[in-house]
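any chance you could fold what I've pasted below:
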Amino acid sequence: MPLPSFQEQFAALIAAPSVSCTQASLDQSNRAVIDLLAGWLGDLGFACEIQQVSPGKFNLLASYGSGPGGLVLAGHSDTVPFDEALWQSDPLKLSEIDGRWVGLGSCDMKGFFALVIEAVQPLLTQRFRQPLLILATCDEESSMAGARALADAGRPLGRAAVIGEPTGLRPIRLHKGIMMERIDILGRSGHSSDPGLGHSALEAMQDVMLELRGLRSQWQAEFNNAQFTVPQPTLNFGCIHGGDNPNRICGQCSLEFDLRPLPGMQPEALRAAIRQKLQPVAERHQVRIDFAPLFPSVAPFEQRADSELVRIAERLTGYTAASVAFATEAPYLQRLGCDTLVLGPGDIDCAHQPGEYLEMSRIEPTLRLLRELIGHYCLNPVGDGL
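Got it, this is the predicted structure:
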């Protein structure tokens, strides 16, 4: 039975719901997407391995050819949640509007897999001297559990990896990390008429925030990378909750914040600096302070500017490799020994938005680029040169 057409594959991926969300009521399995990809790739002769990461969540690693080296074309199979009322078309149906393919995941980034399959099909009559691996992960949009499971397993992949996140077909070799953290303060409530009856968690949190702002200033003075639009690390106070009534001393307060470190900044060292500041505040206010990540951190990412993959991508695209502010799965693939680059056809400005789209004018340039990369790493591998 012949494979569906490129457009039919693209549409089927969009139609398969795969929302990843920290809220259980919105979270969905990605199995339907993985099964589609495994079916199509299996029919093309790829060896397909499905890894269960957690109940309802799966990674796919499909390989064509064998041996060391080769190329990994990677992406995530999940999408963010969506509000259908804000879309002007059905988010789970591929629509062609003004030269764009519109649908949830068209840009970020299920559509990339259809492009990969379309790119590789005419090459399969040739001998693959080194393998091509196609990787689809789960839960990138929430916990990055799929990529972390892959990295923790420690199985080597290819010589080079390209992640098809939306970069407008410009190569990206750096991005900041992301840490999402939570601080809980447990004080003692009491009648507000006598401050001695309690220990205010809200006042303690005020001092915690002052300490965090001090650390932020310190880090921003110490670390700077002009390759980023925002060249310093950032720390954002995202939400705070505490207390229940004006006439009660606040007995509990929680703060959630995110910290985006630059390459060279280690998440555990940053957490250790924060903990060092929290203990004196706890003692001064006679409260208990708990500090923990909401999710495991994503490390900052940097691929050497003079690496083979960066030089090839710059030559093929005509753009100098640059940086982005958003985080990706790139650090996890690097841990597995891959030269890694982020390079895909979508535009980040429309990702996570109603009306997400892929410009149809990007389709042919993406197919040409993918075929060139497959040719270099799999068909005619030449070691560490151009």
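
C-alpha only now, for contacts and for neighbours.
OK.

can you give me the helices for the stretch 151-300 of the chain?
Assigned by DSSP state H, counting those that start in this stretch, the helices in the stretch 151-300 of the chain fall at 201-222, 267-285.

report the central residue of this structure.
Taking CA atoms, centre = their mean, the centroid of the chain lies closest to T328, which sits 3.2 Å from it.

for it, list the residues it contacts.
Each residue near T328 by CA atoms under 8 Å, 6 or more residues apart in numbering is listed here: 140, 165, 175, 298.

can you tell me which of those are in strands?
H175 (DSSP state E).

show me what whatever helix or strand E96 lives in packs onto, helices and strands only.
Assessed by DSSP states H and E, E96 sits inside strand 95-97. Secondary-structure packing of strand 95-97 (3 or more CA pairs under 8 Å, 6 or more residues apart in numbering; DSSP states H and E): strand 100-102.

hmm, T22 and Q28 touching each other?
No. Q28 lies out of contact with T22 (CA atoms under 8 Å); the separation is 10.4 Å.

the two - which one has more neighbours?
Remark: of Q28 and T22, Q28 carries more neighbours, 18 against 12, as counted by other CA atoms under 10 Å.

please report how far that one lies from V19.
5 Å (CA to CA, to the nearest Å).

kindly report the same for E222.
E222 sits 39 Å away from V19, going by CA to CA.

neighbour count: those two, which is higher?
V19 (22 against 10).

contact partners for the more buried one?
Per CA under 8 Å, 6+ apart, neighbours of V19: 26-30, 78-81.

try it again at 6 Å.
27-28, 78-81 (CA atoms under 6 Å, 6 or more residues apart in numbering).

any chance of those in JSON lines, plus distance to S189?
Output for the contacts of V19, formatted as JSON lines (distance: CA to CA, whole Å):
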{"residue": "D27", "distance to S189": "36"}
{"residue": "Q28", "distance to S189": "40"}
{"residue": "D78", "distance to S189": "43"}
{"residue": "T79", "distance to S189": "42"}
{"residue": "V80", "distance to S189": "39"}
{"residue": "P81", "distance to S189": "38"}
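
and this one, so I can compare the two:
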Amino acid sequence: MSSSVKKVGGFVPSVEEALAALISRNSISSVLPEYDQSNLAVIELLANWFGDLGFAVEILPVVGHPGKANLLATLGRGSGGLVLSGHTDTVPCNPERWSSDPFTLSNRDNRFYGLGTCDMKGFFALVLQAVARYEASDLQQPIMVLATADEESSMSGARALAAMGKPRGRYAVVGEPTSLRPIRMHKGIIMESIRLTGKAGHSSNPALGINSLDAMHDVLGELKNLRRELAAKYQNPLFSVSVPTMNFGCIHGGDNPNRICGSCELAFDLRPLPGMSNDELRDEIRRRVNPIAAQNEVGFEMYSHFPGIDPFETPASSDLVQVAERLTGFSSEAVAFATEAPFLQQLGMETLVLGPGSIDQAHQVDEYLAHDQIEPCIELLCNLIDRFCVTPSA
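Next comes the predicted model:
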């Protein structure tokens, strides 16, 4: 593993030292308040490291989310440049199921184990090694390191940056675990609930109430029709699941077998392909459910569990995609999981998802980053910096 590097202003920690420090700082984000933690300890650690390397560092609090912040560290000047982006939070974990403490880095079996080693604190440890090789005077365009909050829950950090209009690079690499294979498209996601409200009553006489569970049966049938229609209309063979998907995740209604079900709620997700619109899908669902609710004489509400993530696609012809394909030796691919890439793309940057580690390790017990991903990743990052910051094309 790389040893500590001497730089003006101090020492750059080795990969192992950096990983150990990052993993030790609990930055779990969750929609459940009892699990949710601040990410400021990680942000401040990164700010110190990149500041010591001569980067101009901005810590950007996420408005409305106390204890949460983004970081933007910039080396060099110019209107273009390369953004290396990652999130500082992790998912919750079950420490009792781990073979070792998830907040203490464990080095065994040619792997680094710990919560976030793969998804995705490990990326920052490798970025640190790559950028330590450069001074501002080497660069014609800037290197920008972006560290965000709450990717695993609300994506509030990326949403805040998009609203602020920063960063303003020309190219962006999101270092999610892709086994160092370039990903140029992924599906979007919306998570919605439909609530139907009828009238409870004694089950011996159906006329005494309005059964919302009966109405939900009709709604489910119509949503299944929509699912079939979307699958017939939209396909993309680059995805392993080539059609948009809709999953009925949970349903709750009523309170007793001998009582007419007064209210019923269905929660579901829908993952659209690039080229589909989240807002148009929501509108279509409302259009289909409204007449069912009216026919069944039930109240109808539909609400989103979070604002959603748009589908993402960067053209295969983009400079960033073609350079990444050449450097990695892999053709660009598509994945089903969502990332912060659409928010960076909204800022006008050519964007790619490309990072160390396997997505199969993300969110798992005994999460790890394999040693054999480390040096290839550092070299790849240096090659990208050379191409887009040191000797950028006109």
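
just give the TM-score of the two.
Remark: TM-score between the superposed chains equals 0.98 [TM-score structural alignment, normalised by the length of the first structure]; 383 aligned residues with a CA RMSD of 1.0 Å.

returning to what we had before: from the contacts of V19 of the first structure, which is closest to V102 of the first structure?
T79 (14.0 Å; CA to CA).

what residue in the second structure is paired with G69 of the first structure?
Matched to the second structure by TM-score structural alignment, G69 of the first structure sits across from G80.

how far away is that match from R170 of the second structure?
G80 of the second structure sits 5 Å away from R170 of the second structure, going by CA to CA.

give the burial count for the residue mapped onto P166 of the first structure from the second structure, as a bare number.
Mapped onto the second structure by TM-score structural alignment, P166 of the first structure lines up with P177. Number of residues near P177 of the second structure (other CA under 10 Å) recorded here: 24.

which residues touch P177 of the second structure?
So P177 of the second structure contacts 355-359 (CA under 6 Å, 6+ apart).

centre of the chain to stretch 104-114 of the first structure, how far?
Distance, stretch centre to chain centre, for stretch 104-114 of the first structure: 14 Å (CA atoms, centre = their mean, to the nearest Å).

D43 of the first structure -> the second structure?
The alignment partner of D43 of the first structure in the second structure, by TM-score structural alignment, is D52.

how about E8 of the first structure?
So, by TM-score structural alignment, E8 of the first structure is matched to E17.

what's the burial count for that match?
Neighbours of E17 of the second structure (other CA under 10 Å): 15.

same deal with H285 of the first structure?
Using other CA under 10 Å, H285 of the first structure is surrounded by 17 other residues.

one more: L344 of the second structure?
L344 of the second structure has 27 nearby residues by other CA under 10 Å.

repeat that for the one 4 residues further on.
The burial metric for G348 of the second structure, expressed as a neighbour count using other CA under 10 Å, is 15.

excluding its backbone neighbours, what's nearest it?
Excluding its sequence neighbours, the residue lying closest to G348 of the second structure (CA to CA, 6 or more residues apart in numbering) is R170, at 7.3 Å.

which residues sit in contact with the one you found?
80-81, 349 are the contacts of R170 of the second structure under CA under 6 Å, 6+ apart.

please repeat the previous calculation with a cut-off of 7 Å.
The neighbours of R170 of the second structure, taking CA atoms under 7 Å, 6 or more residues apart in numbering as the test, are 80-82, 349-350.

P246 of the first structure matches what in the second structure?
Per TM-score structural alignment, P246 of the first structure is aligned with P257.

how near is its match to K121 of the second structure?
From P257 of the second structure over to K121 of the second structure (counting by CA to CA), the distance is 50 Å.

which of the two has more neighbours?
Neighbours per residue (other CA under 10 Å) separate P257 of the second structure from K121, with K121 holding more: 27 against 9.

corresponding residue for the more buried one in the first structure?
In the first structure, the residue matched to K121 of the second structure (TM-score structural alignment) is K110.

now for the residue nearest to that match when sequence neighbours are not counted, how many residues are close by?
Distance criterion CA to CA, 6+ apart; nearest residue to K110 of the first structure, sequence neighbours excluded, is S77 at 5.7 Å. Neighbourhood size, S77 of the first structure [other CA under 10 Å]: 36.

which residues touch S77 of the first structure?
By CA under 7 Å, 6+ apart, the contact set of S77 of the first structure is 30, 33, 110, 136-138.

could you check how far the helix or strand containing D35 of the first structure is from the centre of its chain?
Per DSSP H and E: D35 of the first structure is located in helix 31-43. On the basis of CA atoms, centre = their mean, helix 31-43 of the first structure is displaced by 22 Å from the centre of the chain it belongs to.

ok, and what's touching whichever helix or strand comes after it?
Sequence-wise, the next helix or strand downstream of helix 31-43 of the first structure (DSSP H and E) is strand 47-54. Strand 47-54 of the first structure is contacted from outside by 38, 42, 58-64, 146, 149, using CA under 7 Å, 6+ apart.

quick check: buried residues in strand 47-54 of the first structure?
Across strand 47-54 of the first structure, burial judged by 16 or more other CA atoms under 10 Å covers 47-48, 50, 53.

angle of that strand against helix 31-43?
With axes from the mean of the first three to the mean of the last three CA atoms, to 10 degrees applied, the angle from strand 47-54 of the first structure to helix 31-43 works out at 160 degrees.

what's downstream of strand 47-54 of the first structure, the next helix or strand?
strand 57-64.

got the angle between that following strand and strand 47-54?
Interaxial angle of strand 57-64 of the first structure relative to strand 47-54 (the same axes, to 10 degrees): 160 degrees.

so what does strand 57-64 of the first structure touch, helix or strand wise?
helix 31-43, strand 47-54, strand 132-137 (3 or more CA pairs under 7 Å, 6 or more residues apart in numbering; DSSP states H and E).
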